[in-house]
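Undergrad: Coordinates only, no sequence provided:
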């Protein structure tokens, strides 16, 4: 049986990105200045496929939505 929500590390895996805590912190630090004020799927670091996945996950309130919301706060909000 699968859990209802995925961790931020699992989200990074799903996006095809390195997913250790250190990798995630470095990604946020590197991309946050250019992403502030953007909706998460429109933030600059994503490929078209990654942005589409994030858009769908948020819109559908899918199992990934909670992790995507956390990432949005960490990456896009001041």
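TA: On my side now, so go ahead. For clarity, every value in this text was computed on a predicted model and none was experimentally measured. Numbering: from 1, shown residues only.
Undergrad: C-alpha from now on. contacts and neighbour counts both.
TA: Noted.
Undergrad: those helices in this protein, which residues are they?
TA: Shown for the chain, the helices assigned by DSSP state H span residues 8-14, 21-35, 48-59, 65-76.
Undergrad: Of those helices, flag the one that's most buried.
TA: Comparing the helices of the chain by mean neighbour count (mean count of other Cα atoms under 10 Å), helix 65-76 ranks first with a mean of 19.
Undergrad: Second structure for comparison follows:
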């Protein structure tokens, strides 16, 4: 059982991104996902990040709720 806390900081860590509050805020401010594009298809993710996001949503994994939250913030 994975006991990793479920918050944006840890999601960004899972994605291999800087997970400080300032870096998360900057990332969200500097990236937008167009309405007709799935979050996992946004052009600013690398292939590994895209796979993680896609698989987490498809499998309704532990990260899916946070990924949905991030998706909302990037729109």
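TA: Here it is on my side, so go on. Remember, predicted model here, so these are calculated numbers, not experimental data.
Undergrad: would you turn the helices of the first structure into a markdown table with distance to residue 1 of the first structure?
TA: Converted to a markdown table, the helices of the first structure look like this (distance: least, Cα to Cα, whole Å):
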| stretch | distance to residue 1 of the first structure |
| --- | --- |
| helix 8-14 | 16 |
| helix 21-35 | 26 |
| helix 48-59 | 20 |
| helix 65-76 | 19 |
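Undergrad: tell me the contacts of residue 31 of the first structure?
TA: Residue 31 of the first structure makes contact with 44-45, 75 under the criterion Cα atoms under 8 Å, 6 or more residues apart in numbering.
Undergrad: do that again at 7 Å, thanks
TA: With contact set as Cα atoms under 7 Å, 6 or more residues apart in numbering, residue 31 of the first structure has these partners: residue 45.
Undergrad: State the number of residues packed around the residue lying closest to residue 5 of the first structure once chain neighbours are set aside.
TA: Leaving aside its sequence neighbours, residue 5 of the first structure sits nearest to residue 63 (Cα to Cα, 6 or more residues apart in numbering; 4.6 Å). Residue 63 of the first structure has 16 neighbours, counted by other Cα atoms under 10 Å.
Undergrad: now for residue 63 of the first structure: what does it line up with in the second structure?
TA: In the second structure, the residue paired with residue 63 of the first structure according to TM-score structural alignment is residue 62.
Undergrad: Right, I'll call it a day here.
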